[in-house]
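>>> Next comes the sequence, and after it the predicted model I'd like to discuss.
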Amino acid sequence: MSSLTELTKSIQQGLGLAHKRDIAEVVGKLYGSHGLRGNPAPDAPASRTAERFSLHSHAERGNDVPVGDDCAAIPDGDGFLLLASEGYLNDFVASQPWFAGYCGVMVNVSDIYAMGGRPIAVVDAIWSDGAGQAKPILEGMATAAQVYGVPVVGGHSNLRNDRPQLSVAILGRAQKLLSSFAAKPEQQLLAAIDLRGHFREPYLWWDASTGAPPERLRQDLEILPTLAETGLCDAAKDISNAGVIGTLLMLLECSGLGGVIDINAIPRPSHIDLARWLRCFPSYGFVLSVDTHDTGDVIELFSLRGIACAAIGKTDDSGRLRLKAGDAEQLLWDLNSEALIGCGPNRQD
């Protein structure tokens, strides 16, 4: 097994975190770099708070919903509309067209559930060089829509492009939110991952979805809104291509926290190399920040569905994420000196 130093470096230098660092550049252009650091930029939207840009409700509740989570959350009546989208790399769509279409629905559905919601419908935008090139993409999307019970209700198509490209957006609704901005110091960090899958070689994609019983997949996802609505958890995020560690780093950044993670406590199949597992993108995987007295109940909910779930660390107010293995500890990221996605409170002011 790789040393903790080598594992830490591989995560720091991996493409997963590199892609997430791009978010800060985009956010800065949209909202103004000064606004992100706590002082509103001259042309910043008036709705942004001092420490984070937000969408304010016009209702009496005065909800303050931060931007930068798995979905945009728009206050609506007694709950929230959830809106998200995913775009896919050209080489992925070209080399894995059916799975790209499947992921277009699957990954968006995961984003909705990660925030305590339930999906309503998706729309897609597809480009291709002819109908033949689009066919497997659309077939994958149609399969996932049936598996997850989420209809494709419209979108955009262009069959006269020079290459296949795909993006998919989703609408959902939540009664109560799970959010990356809701973690608190001294909470337990949990990872819940469906280990009943396989790598889609040679990629870092852990597929526990295709071929699994659709009803089981849907009921497994229902755990997330149950956690939100019962008050067992307020903070969660779905594990993305940044891997379990990178996803936790984004959650901690949004909440203005730090923490320590025991990498050996992360659920994984016994035959899978740890270094590869820490960088993989699971089809069903969530990280959560939970009060200690609720941890057992949360783990049990996942366990009853056959989902591996374990406490893997603890939050603190340091702004520094450290990785631990036995008696060894390594600093992965210091958010006090360097943001990752640029959506958290500014710790330098």
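Perfect, thanks for sending it.
>>> Please count neighbours and contacts with C-alpha atoms only from this point.
Noted.
>>> so Asp124 sits in a strand?
Yes. The assignment for Asp124 by DSSP: H, G, I helix; E, B strand; the rest coil puts it in a strand.
>>> OK, contacts around it?
Val152, Gly154, Gly155, His156, Leu166, Ser167, Val168, Ala169 (CA atoms under 8 Å, 6 or more residues apart in numbering).
>>> Would you check how far apart the fourth one and Leu189 are?
For His156, the distance to Leu189 under the criterion CA to CA, to the nearest Å works out to 40 Å.
>>> What of the second one?
As defined by CA to CA, Gly154 lies at a distance of 38 Å from Leu189.
>>> for comparison:
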Amino acid sequence: MVDITKMNETIRNFPGVTRKNAIHEVVDLFPTYDFKHVVAAEGEDAAVLECGNMCVLFAADGIMEKLMHSDPFLAGYYAVLVNVNDIAAMGGRPLGMVDVMSFKEGTIGSEILKGMKAGVEKFNVPLVGGHTHPDCNYDSIEISIIGSVKKSDVLLSSTAKAGDDIVFVIDLDGRFPESVPYSYDSTSFKPNELVQAQMEAVCTVAERHLAHACKDMSNPGHVGTLAMMLESSDKGAIVDVTKILVPEGVDEYKWAVTYYGCAFVFACDPEHSQEIIDIFSEVSCAGAVVGKVDDSKILKITDGEDTGVLFDFTKDIVTGVRVKR
């Protein structure tokens, strides 16, 4: 039985959620709506730049300092993974990456590079350039990535509609690395072909126009990521937490604030929910309808008996980003 109050507190107070609060302070300084070739940017996993009947997808991610110190190999690997996931979430296919790497001593730099190389091979995305600071007083790795998608097939995270089903798809076959206890690794030990097929599954959803919105589940966890989608879509929802799939033996509160190797949230017409779930079942991901989008601007969670307000977007923020349409 899930304690709704405890689940609310776990998600609301999780640093993966609270550290997103500052995003709007940056976004507000750089509005994009006067740039006609920018199809979408604010509130999205990647910027969407129009280029004829295609769109260029443009994203960047940096790795938290804690991971750099605990496991520089995984820091390099995840620097690739998180960027590939951002492109996939938009319905796109990655084209190439560049990096900026800084380190204090060669051992850490070497481990970062080994991790990046493993990521390049796993996801079959080339690293085509970048910049290295070999003599810094700190260690960091940031990667920027570009991808492409047909303009007609772009998946945004800010376009969920009232009445949509909320579908979670997650690869449940993984493990928690000792060095990163809140990261669920479901990719590093899998065949490259399977991991790449999981990313391609999102493209299939996009090309069949099965979803109104999509977002890859990132640092805020499963419902935390959904909250970002709803906030940018100016919507609310109710989620039945008992319907969220959890690996056997994993605590549901820890699972709610986990970073997953392969996981996406979709908002879609109910008639397409099962097809999305079936597409991902073919690439070893489990899926379930866990809730419904509404116009309330309030995200509620329930166990079928108790219900609690997680976020009221009329007064709460996750990122604070309000997408202008």
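Great, that's in hand. Worth saying up front: this structure is predicted, and the values here are computed from it rather than measured.
>>> Would you pull the TM-score for this pair?
Comparison of the two superposed chains (TM-score structural alignment, normalised by the length of the second structure) gives a TM-score of 0.95, and 321 aligned residues with a CA RMSD of 1.5 Å.
>>> In terms of neighbours, single out the busier of Gly154 and Leu189 of the first structure.
Between Gly154 of the first structure and Leu189, counted using other CA atoms under 10 Å, Leu189 has the larger neighbour count: 26 against 11.
>>> For that one, give me its contacts.
Ile261, Val287, Leu288, Ser289, Val290, Ala311, Ile312, Gly313, Lys314, Thr315.
>>> Can you name the helix or strand that it falls in?
Using DSSP states H and E, Leu189 of the first structure sits within strand 188-193.
>>> Onto which residues of the second structure does that strand map?
Mapping strand 188-193 of the first structure onto the second structure (TM-score structural alignment) gives residues 165-170.
>>> Now the matching stretch: buried residues?
Applying a neighbour-count criterion of 16 or more other CA atoms under 10 Å, one finds Asp165, Ile166, Val167, Phe168, Val169, Ile170 buried in stretch 165-170 of the second structure.
>>> now swap in stretch 25-35 of the first structure and tell me
Those would be Val27, Gly28, Tyr31, Gly32, Ser33, Gly35, for stretch 25-35 of the first structure by 16+ other CA under 10 Å.
>>> swap in stretch 285-298 of the first structure?
Gly285, Phe286, Val287, Leu288, Ser289, Val290, Asp291, Thr295, Val298.
>>> Narrow those to those in helices?
Thr295, Val298 (DSSP state H).
>>> Can you pick out the most distant pair from the buried residues of stretch 285-298 of the first structure?
Spanning the widest gap among those are Gly285 and Asp291, at 19.6 Å by CA to CA.
>>> which residue is nearest the centroid of the first structure?
The centroid of the first structure falls nearest to Asp238 when counting by CA atoms, centre = their mean (3.4 Å).
>>> can you tell me which residue in the second structure aligns to that residue?
Counting by TM-score structural alignment, Asp238 of the first structure corresponds to Asp216 in the second structure.
>>> Please name the nearest non-neighbouring residue to its match.
Excluding the flanking residues, the one nearest Asp216 of the second structure by CA to CA, 6 or more residues apart in numbering is Phe264, at 4.3 Å.
>>> same thing with Val67 of the first structure?
Using CA to CA, 6+ apart, the nearest residue to Val67 of the first structure is Ser54, at 5.6 Å.
>>> And the one you found, how close does it get to Leu335 of the first structure?
21 Å.
>>> quick one, longest strand in the first structure?
strand 160-174 (DSSP state E).
>>> other SSEs contacting that strand?
In terms of contacts (3 or more CA pairs under 8 Å, 6 or more residues apart in numbering; DSSP states H and E), strand 160-174 of the first structure is packed against strand 79-87, helix 90-95, helix 97-114, strand 117-129.
>>> need the helices for the second structure, in chain order.
With DSSP H as the criterion, the second structure has helices at 4-12, 15-18, 23-27, 65-70, 72-89, 106-123, 192-207, 221-233, 252-256, 273-281.
>>> Out of these, flag the one nearest Gly52 of the second structure.
The nearest among the helices of the second structure, by CA to CA, is helix 192-207 at 17.6 Å.
>>> Could you report the neighbour count for Ala174 of the first structure?
Neighbour count of Ala174 of the first structure, defined by other CA under 10 Å: 25.
>>> on that earlier part again, next, the mean deviation of the strand holding Leu189 of the first structure compared to the second structure.
Once the two are superposed, strand 188-193 of the first structure sits an average of 0.3 Å from its aligned residues in the second structure (mean CA distance after the TM-score superposition for the first structure).
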